[in-house]
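J.: this one's sequence-less:
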């Protein structure tokens, strides 16, 4: 049995500038009918010099939100996110991020759901130029930065 049907309209886990209160949320999430749910995934997160985070493979907890777009706006919303994250499709050499399916744990209930997440492709660049965020919470990292 194919699993693809369930993956067609997966929610998206966001952990950086797409979180509520940050610039890209206003342009890429807010215009579309959606529900946001606090959640975590496993990975490692780094703050990059360009001002946004890069997610890598890892076993730490990364804090963010699951964004579930309404079905009628889903394709349009996802296309906008793909463009923002420089994702042209699976295996495309121009990709800055890859869009992959990972399990996310919903805060409070502990329920696990499959989500799309954008993971940075150039691990060496991230580790060389980025600042590791050990607590996995980019929002908190930004709030704690000195003025």
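T.: Sure, I can see it. Predicted model, so just to flag it, every value in this text is computed and none were measured. Numbers count the residues shown, from 1 in each chain.
J.: switch to C-alpha atoms for all contacts and neighbour counts from now on
T.: Fine.
J.: sec struct for residue 94, please.
T.: coil (DSSP: H, G, I helix; E, B strand; the rest coil).
J.: An error on my part: the question was meant for residue 10.
T.: Per three-state DSSP, residue 10 ends up coil.
J.: That one and residue 116 touch, don't they?
T.: Yes. Residue 10 is within contact range of residue 116, at 6.3 Å (criterion: CA atoms under 8 Å).
J.: Can you report how many residues lie near residue 135?
T.: 14 (other CA atoms under 10 Å).
J.: quick one: contacts for it?
T.: 61, 62 (CA atoms under 8 Å, 6 or more residues apart in numbering).
J.: Look up how far residue 109 lies from it.
T.: Counting by CA to CA, to the nearest Å, the separation of residue 135 from residue 109 is 21 Å.
J.: same question, residue 25
T.: 25 Å.
J.: Likewise for residue 68?
T.: 17 Å.
J.: Looking at these two, which is more packed in?
T.: The neighbour count for residue 68 versus residue 109, taken as other CA under 10 Å, is higher for residue 68 (20 against 8).
J.: then this one, side by side with the first:
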């Protein structure tokens, strides 16, 4: 099984959680990573880029098969691939009390790609996608 940090449509109860993760009951706990959260023009999912804000999300534990499906969902083709919509990076995740959980893979929006960078819209200043869409 693989731990991943999610912050958007894969959050428990959101539409991609139901499609990709609910069968494995993958949710483990609320968590946070450092970054900046943005909405995307014409999209119904967020973008996380590097930054210093504490971004709310969840730790999930998924099978190898589910991880591959999530890589496809996130248009992740491999480390450093120029066409990635999201890059997978290992960063420190924190529990709600601020204690370190450990380094886990997180999908960061690939702003090296000009097409992706042009889609960045407004900062999600509440740093919590679930609160933003409610």
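T.: That came through, no problem. This one's a predicted model, so the numbers in the text were calculated from it and none came from an experiment.
J.: Tell me how the two chains score on TM-score.
T.: Remark: TM-score between the superposed chains equals 0.88 [TM-score structural alignment, normalised by the length of the second structure]; 131 aligned residues with a CA RMSD of 1.9 Å.
J.: Which residue comes closest to the counterpart of residue 129 of the second structure in the first structure once chain neighbours are left out?
T.: Matched to the first structure by TM-score structural alignment, residue 129 of the second structure sits across from residue 138. Leaving out its chain neighbours, the residue that sits closest to residue 138 of the first structure by CA to CA, 6 or more residues apart in numbering is residue 16, at 6.1 Å.
J.: tell me the contacts of that neighbour?
T.: Neighbour list for residue 16 of the first structure: 22, 52, 53, 64, 138, 139 [criterion: CA under 8 Å, 6+ apart].
J.: Apply 10 Å and report the result again.
T.: 22-25, 45, 47, 51-55, 63-65, 137-139, 142 (CA atoms under 10 Å, 6 or more residues apart in numbering).
J.: Mind giving me the PyMOL command for buried ones among these?
T.: In PyMOL syntax, the buried subset of the contacts of residue 16 of the first structure is picked out as below (16 or more other CA atoms under 10 Å):
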select buried, resi 24+25+45+47+53+54+55+63+64+65+137+138+139
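J.: What helix or strand is residue 107 of the second structure located in?
T.: Secondary-structure element containing residue 107 of the second structure, defined by DSSP states H and E: strand 100-109.
J.: returning to what we had before: I figured the match of residue 129 of the second structure was touching residue 65, is that so?
T.: No. Under the criterion of CA atoms under 10 Å, residue 138 of the first structure is not in contact with residue 65, lying 11.6 Å apart.
J.: overlap in contacts of the two?
T.: The contact sets of residue 138 of the first structure and residue 65 overlap at 15, 16, 19 (CA under 10 Å, 6+ apart).
J.: Map the first one onto the second structure.
T.: Okay, so that is residue 15 of the first structure. Looking across to the second structure (by TM-score structural alignment), residue 15 of the first structure lines up with residue 7.
J.: just to revisit the earlier point, what do residue 10 and residue 116 of the first structure both touch?
T.: Common neighbours of residue 10 of the first structure and residue 116 (CA under 10 Å, 6+ apart) are 66, 67, 78, 101.
J.: Filter these down to the ones in strands?
T.: 66, 67, 101 (DSSP state E).
J.: ok, the match of residue 129 of the second structure - contacts?
T.: Listed by CA under 10 Å, 6+ apart, the contact set of residue 138 of the first structure reads 15-17, 19, 45-47, 52-54, 62-64, 144.
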